[in-house]
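> Structure for this input, please:
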Amino acid sequence: MATGHTDPRRRERILAAALDLIAEEGVAGVSHRKIAARAQVPLGSMTYHFTGIDDLLLQALTGYADHVVTLFEHHLTGATTPDQVREAVTDLIHTLSEGPRRDLILVQELYTLAARHEPYRALCARWMRRSRTLLEQHFDAATARRLDALIEGLPLHQALDDTPPDRALTREAVSRITADT
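Sure, this is the predicted structure:
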């Protein structure tokens, strides 16, 4: 692993370490020192790359939100018929539901920050706008809004339930929301 200013991946390792720590300890348990240790970088790298812990957390969570939008794009790209789009949305929900627990925790941490701090609320608003824009390529705005809420909410409900996710129920929910389109 390269060290010093010649390390081109240092910033990315810091951001990844921040997300891992948020998932393990919550935002309240994150510090520059812990992130630097996890990323295996000198503590001074934290202030070299970021203006402070808030800047670091916001950039890390922005990267996470970008990752989720990429999942939306991946699942929706290529779907052209209403049935294909409904199946793509069902697949997306199950990808999010059955993905790493870490991702579900990161979403919850981001929502909690958004409830209290404007920069994170703005990040969530941009994320929702991007997700809905992708959905609006296939559905009217009102349907895209309802579908986005299902995509965000169902994985959280499924994560807290001991019953395995039921793909048929997910498909039915998606079909009901999109029935008039």
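
> Every contact and neighbour count from this point should use C-alpha atoms.
Fine.

> what's near enough to touch the spatially closest residue to Val27 that is not a sequence neighbour?
Counting by CA to CA, 6 or more residues apart in numbering, Val27 lies nearest to Glu109, which is 6.9 Å off, once chain neighbours are set aside. If you count contacts by CA atoms under 8 Å, 6 or more residues apart in numbering, Glu109 has them with Ile22, Ala23, Gly26, Val27.

> Which parts of the protein are helices?
Assigned by DSSP state H, the helices in the chain fall at 10-25, 32-39, 44-49, 53-76, 82-97, 101-116, 118-135, 141-159, 167-177.

> Sort out which residues of the third one are buried, please.
Buried residues in helix 44-49, counting neighbours by 16 or more other CA atoms under 10 Å, are found at Ser45, Met46.

> next up, for comparison:
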Amino acid sequence: MATGRTDPQRRERILAATLDHIAEEGVAGVSHRKIATRADVPLGSMTYHFDGMDDLLMEAFTRFADQFVAVFEQYLGRAGTLEEAREAVVDLIHVLSEGPRRELVLTQELYTLAARRDEYRELTHAWMNRSRRLLEQHFDPDTARQLDALIEGVALHRSLDTEPQGRELTKLAVLRMTSGV
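All right, here's what the predicted structure looks like:
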């Protein structure tokens, strides 16, 4: 643990520890004491840096959403043609579904909060809008909306399926959705 009067990484460690804890035990298992222990910070740091549990959770999930959108930016940003954009969508689906289980759990925990509480619904709405704007660089708005749902849905199914669909079936779904038929 850093000592002294200033610890510029303390707030960041708390947010990272919060996401790690949620991934392991769920939102219901979060407490200031558990997060402070995991982040290796004094308990008083929790109330110094955050106005309460909702503030901590909102900032942690905002960070997570930002990281998720960065993945969309990475893949869609390098696409220059329609075919490259289609391939980027396929890549996104497979990267997201084959990635760490942590990301899947965090996404579902956030969606559960959003289903119950308006402030988290606003966060997920903003996240979806950002993803769609990136898709709209390559596809019309209606197709972008559908692709956004396809990406999340197929990634979720692939993550949870004991025999996930292969890349060729994903390519076919993206092609059908983006061919204007």
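
> coming back round to it: so can I have TSV of the helices of the first structure showing distance to Met1 of the first structure?
TSV is the format used below for those (distance: least, CA to CA, whole Å):
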stretch	distance to Met1 of the first structure
helix 10-25	10
helix 32-39	11
helix 44-49	15
helix 53-76	21
helix 82-97	32
helix 101-116	25
helix 118-135	32
helix 141-159	36
helix 167-177	43
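
> Nearest to Thr3 of the first structure, out of those helices?
In this view, the helices of the first structure are compared for proximity to Thr3 of the first structure by CA to CA, and helix 10-25 is the closest at 8.1 Å.

> Buried ones in the closest one, by neighbour count?
10-11, 13-23.

> Identify the residue range in the second structure corresponding to it.
Residues 10-25 of the second structure are the counterpart of helix 10-25 of the first structure, counting by TM-score structural alignment.

> Check the mean deviation of that stretch from the first structure.
With both structures laid over each other, stretch 10-25 of the second structure and its partner residues in the first structure are 0.6 Å apart on average (mean CA distance after the TM-score superposition for the first structure).

> and for that stretch, what are the contacting residues?
The contact list for stretch 10-25 of the second structure (CA under 8 Å, 6+ apart) reads 29-30, 35-36, 38-39, 41, 46, 49, 56-57, 59-61, 64, 102-103, 105-106, 109.

> Just the buried residues out of the residues you listed, in PyMOL syntax.
Of the contacts of stretch 10-25 of the second structure, the buried ones go into a single PyMOL selection, burial set by 16+ other CA under 10 Å:
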select buried, resi 30+35+36+38+39+41+46+56+57+60+61+64+103+105+106+109
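
> re the thing from before, from Ile177 of the first structure, how far off is the residue nearest to Val27 of the first structure?
Taking CA to CA, to the nearest Å as the measure, Glu109 of the first structure and Ile177 of the first structure are separated by 28 Å.
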